[in-house]
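Novice: missing the sequence, but the structure's below:
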């Protein structure tokens, strides 16, 4: 029923938006102007044209609704073979797909082109916390999960909630429901709870807490990237501490599933060219993004794994059945 509704909404949205310029690339931002998906379309779209990777300026279409579900339904049901269409996506997209938030839609109904930057996940504690390392925190949870509560800026089952669950799973801990988490209205409120001693740790993205780290109000126990991040070289990764977990709020693109392999590979090549450009590196530095590049088949395989892992964790904590 929900997918039927989304299909109807997607059709009406397409009619109201009108036809796009022939042969011009369109980038759908599945939200209103000003958000992360809008940023992705506008910045990548601008560089695609500036670097002469597409012949015409990229048209950005804002298609808000259903947390990205409206745009997803529109692409799947109405634009399945449009090789001139790209769509902004992030970790929120795959989390919602894994949790069946798009009314039966699945991640294999589109093709995932790539990600070229992201906001690294972090686990932080207050400056006077007894936990000095990530292992200290993990072992405390294993000993008595009731003694450690995480604060995060997403609802229960959301992206922030999943970060500590992934770490605990990598540590061999299987009782995900016993890991305590409080979802708050954004990272600022979550970090305030941890600084104030109301929670023992905060799970979020580094852009939310950069000021708190630099002021010394909190200590970051781990950054959830493959390698240490420039500007935060003193924060160890979870991987180097023995927990094979990479959690980045990535920024990237998907395209309709029905386009040809040649068209898909062409988009992957173009996105890689954007990632390699000095202009994109300047955009990342100006907006607090860290390098995180996976394109083409590598990204598609990574997405498959992320969705599968998120589905398992979401079942374990009761978000989905």
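Specialist: Happy to help now that I have it. Everything quoted here is computed from the prediction, not taken from an experiment. Residues are numbered from 1 along each chain as shown.

Novice: contacts and neighbour counts: CA atoms only from here.
Specialist: Fine.

Novice: Which neighbouring elements make contact with the helix or strand containing residue 266?
Specialist: With secondary structure defined by DSSP states H and E, residue 266 is part of helix 261-276. Applying 3 or more Cα pairs under 8 Å, 6 or more residues apart in numbering; DSSP states H and E, one finds that helix 261-276 contacts helix 36-50, strand 110-126, strand 290-295.

Novice: list the buried ones in it?
Specialist: 264, 266-272, 274-275 (16 or more other Cα atoms under 10 Å).

Novice: just the strands in the stretch 151-300 of the chain please.
Specialist: Along the stretch 151-300 of the chain, counting by DSSP state E, counting those that start in this stretch, strands occupy 180-183, 201-205, 218-223, 248-256, 290-295.

Novice: Against residue 147, how distant is residue 171?
Specialist: 18 Å (Cα to Cα, to the nearest Å).

Novice: Of those two, which one has the most company?
Specialist: residue 171 (17 against 13; other Cα atoms under 10 Å).

Novice: measure residue 39 to residue 106 for me?
Specialist: 25 Å.

Novice: Tell me how far residue 30 lies from residue 104.
Specialist: 18 Å.

Novice: Between the two, which is the more surrounded one?
Specialist: The neighbour count for residue 30 versus residue 104, taken as other Cα under 10 Å, is higher for residue 30 (27 against 13).

Novice: thought the more buried one was touching residue 88?
Specialist: Yes. With contact defined as Cα atoms under 8 Å, residue 30 counts as touching residue 88 (7.0 Å).

Novice: Can you pull the residues that touch both of the two?
Specialist: Common contact partners of residue 30 and residue 88 (Cα atoms under 8 Å, 6 or more residues apart in numbering): 37-38.

Novice: Now stretch 30-42: buried residues?
Specialist: Here stretch 30-42 shows 30-31, 33, 36-42 as buried, counting by 16+ other Cα under 10 Å.

Novice: okay, how far is it across it, tip to tip?
Specialist: Using Cα to Cα, one end of stretch 30-42 lies 12 Å from the other.

Novice: Contacts for it, please.
Specialist: 27-29, 60, 62-65, 67-72, 87-90, 251-252.

Novice: Show the buried residues in those residues.
Specialist: Buried among the contacts of stretch 30-42 (16+ other Cα under 10 Å): 27-29, 60, 62-65, 68-72, 87-90, 251-252.

Novice: Presented hereafter is structure B, for comparison with structure A:
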């Protein structure tokens, strides 16, 4: 009996101790892995959120850029970390494109999704000096001959989206991957490619300067940030893909930890403290949490897998 009581006491103590640790979260700095280099869309997204999240969570966020493999290196490092809430990751459409291409040791089910915070459309864009100033004129040219289209990286979400555009419009696109979006933009401005497919935030400065013209967006409806740019849907093409950005942890986060992160982001979204910054970055607030987020991620993964088509292994 004495041994039984000792065992029960130890077990209860371990449970209580674990609960105390969860309730005490966070009690030290939190690492947030950005799986891309500093200055990119994922990096600026997280750094803009950083002071707001620190205020809500009451702890320091240490942002760590781990680039390589189109995001695969950083995400692989993060997903293998302890699921204690002290290693989180910036997430985006790109993680689903990696999964669709079949060249990473993880799927979206290996992550605990905290929130989708912002979205932006992909754009099919050309130089302002291009002879193709409508999506129909570019597609017509691509039906009779090859049109060079720049994208950011082999197997990137932009690459997969451009492939989907080519397939759904029956266009003969010669897809040319560049190391990043800035190189692809330089290529279209310099006449080395006829068009690019990139996220709206990456193209924002070129559009505002009048050096680029967006022919169509991949949103279902026109973007609030780009109200004059038609959608592919308007031209009769059933294509809807977005660039989303959010935060994730490794699968198995304690409920209390997950709830604190969700509550922090909800407060930031609801009090309007991030909205102006999001718009200035060329993105739009589009928050999702919980079951709705899980459904969105499952559907997005399926869309990306279909869009990858013959690009996937």
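Specialist: Looks like it arrived, so ask away. Owing to the predicted nature of the structure, the values given are computational and were not obtained by experimental measurement.

Novice: re the thing from before, return the mean post-superposition distance for the helix holding residue 266 of the first structure against the second structure.
Specialist: By mean Cα distance after the TM-score superposition for the first structure, the fitted helix 261-276 of the first structure averages 3.8 Å away from its aligned residues in the second structure.

Novice: Now do that helix against strand 290-295: the angle between them, please.
Specialist: 160 degrees (axes from the mean of the first three to the mean of the last three Cα atoms, to 10 degrees).

Novice: And the buried residues of stretch 30-42 of the first structure, which is closest to residue 23 of the first structure?
Specialist: Lowest distance from residue 23 of the first structure to the buried residues of stretch 30-42 of the first structure (Cα to Cα) belongs to residue 41, with 17.4 Å.

Novice: What sits closest to residue 129 of the first structure if chain neighbours are left out?
Specialist: residue 200 (7.6 Å; Cα to Cα, 6 or more residues apart in numbering).

Novice: how about that neighbour, what's its partner in the second structure?
Specialist: Aligned by TM-score structural alignment, residue 200 of the first structure pairs with residue 194 of the second structure.

Novice: excluding its backbone neighbours, what's nearest the residue sitting nearest the centre point of the second structure?
Specialist: Closest to where the C-alpha atoms of the second structure average out (Cα atoms, centre = their mean) is residue 92, at 1.7 Å. Excluding the flanking residues, the one nearest residue 92 of the second structure by Cα to Cα, 6+ apart is residue 245, at 4.3 Å.

Novice: Looking for the alignment partner of the one you found in the first structure.
Specialist: Using TM-score structural alignment, residue 245 of the second structure pairs with residue 251 in the first structure.

Novice: Which strands and helices lie in contact with whichever helix in the second structure runs longest?
Specialist: Of all the segments of type helix in the second structure, defined by DSSP state H, the longest one is helix 2-23. Other elements packing on helix 2-23 of the second structure under the criterion 3+ Cα pairs under 8 Å, 6+ apart are helix 255-270.

Novice: Identify all contacting residues around the helix it packs on.
Specialist: For helix 255-270 of the second structure, contacts defined as Cα under 8 Å, 6+ apart pick out 22-23, 25, 52-53, 56-57, 84-85, 114-115, 117, 274-275, 285, 287, 289.

Novice: how far off strand 111-127 does that helix point, in degrees?
Specialist: Using the same axes, to 10 degrees: helix 255-270 of the second structure against strand 111-127 is 30 degrees.

Novice: with the second structure superposed, average distance for the helix ranked longest in the first structure?
Specialist: If each helix of the first structure is counted by residues according to DSSP H, the longest one is helix 297-316. Superposed on the second structure, helix 297-316 of the first structure shows a mean distance of 2.7 Å to its aligned residues (mean Cα distance after the TM-score superposition for the first structure).

Novice: got the buried residues for that helix?
Specialist: 297, 299-300, 303, 306-307, 310-316.

Novice: What is the neighbour count of the aligned residue in the second structure for residue 277 of the first structure?
Specialist: Per TM-score structural alignment, the equivalent position to residue 277 of the first structure in the second structure is residue 271. When neighbours are defined as other Cα under 10 Å, residue 271 of the second structure has 9 of them.

Novice: Check residue 222 of the first structure too.
Specialist: 22.

Novice: So residue 6 of the first structure is in contact with residue 65, correct?
Specialist: No. Counting by Cα under 8 Å, residue 6 of the first structure stays clear of residue 65, with 9.1 Å between them.

Novice: any chance you could map the strands in the stretch 1-150 of the first structure?
Specialist: With DSSP E, counting those that start in this stretch as the criterion, the stretch 1-150 of the first structure has strands at 26-29, 59-62, 85-90, 110-126, 149-152.

Novice: can you tell me which of those comes nearest to residue 222 of the first structure?
Specialist: Among the strands of the stretch 1-150 of the first structure, the nearest to residue 222 of the first structure by Cα to Cα is strand 110-126 (5.5 Å).

Novice: Now that closest one on the second structure. Mean distance?
Specialist: Looks like 2.1 Å for strand 110-126 of the first structure (mean Cα distance after the TM-score superposition for the first structure).

Novice: Does that strand pack against any helices or strands, and if so which?
Specialist: Taking 3+ Cα pairs under 8 Å, 6+ apart as the contact cut, strand 110-126 of the first structure packs with helix 187-195, strand 201-205, helix 206-215, strand 218-223, strand 248-256, helix 261-276, strand 290-295, helix 297-316.

Novice: In JSON lines, list these along with distance to residue 237 of the first structure.
Specialist: JSON lines is the format used below for those (distance: least, Cα to Cα, whole Å):
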{"stretch": "helix 187-195", "distance to residue 237 of the first structure": "20"}
{"stretch": "strand 201-205", "distance to residue 237 of the first structure": "14"}
{"stretch": "helix 206-215", "distance to residue 237 of the first structure": "13"}
{"stretch": "strand 218-223", "distance to residue 237 of the first structure": "5"}
{"stretch": "strand 248-256", "distance to residue 237 of the first structure": "12"}
{"stretch": "helix 261-276", "distance to residue 237 of the first structure": "23"}
{"stretch": "strand 290-295", "distance to residue 237 of the first structure": "13"}
{"stretch": "helix 297-316", "distance to residue 237 of the first structure": "19"}
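
Novice: out of the ones you listed, which comes closest to residue 143 of the first structure?
Specialist: Across those, closest to residue 143 of the first structure is strand 201-205 (Cα to Cα), at 16.2 Å.

Novice: tell me what that closest one is packed against?
Specialist: Using 3+ Cα pairs under 8 Å, 6+ apart, strand 201-205 of the first structure sits against strand 110-126, strand 149-152, helix 159-170, helix 187-195.

Novice: okay if I get these as TSV plus mean neighbour count and distance to residue 220 of the first structure?
Specialist: Shown next, in TSV, are these (neighbours: other Cα atoms under 10 Å; distance: least, Cα to Cα, whole Å):
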stretch	mean neighbour count	distance to residue 220 of the first structure
strand 110-126	25	4
strand 149-152	26	14
helix 159-170	22	13
helix 187-195	21	12
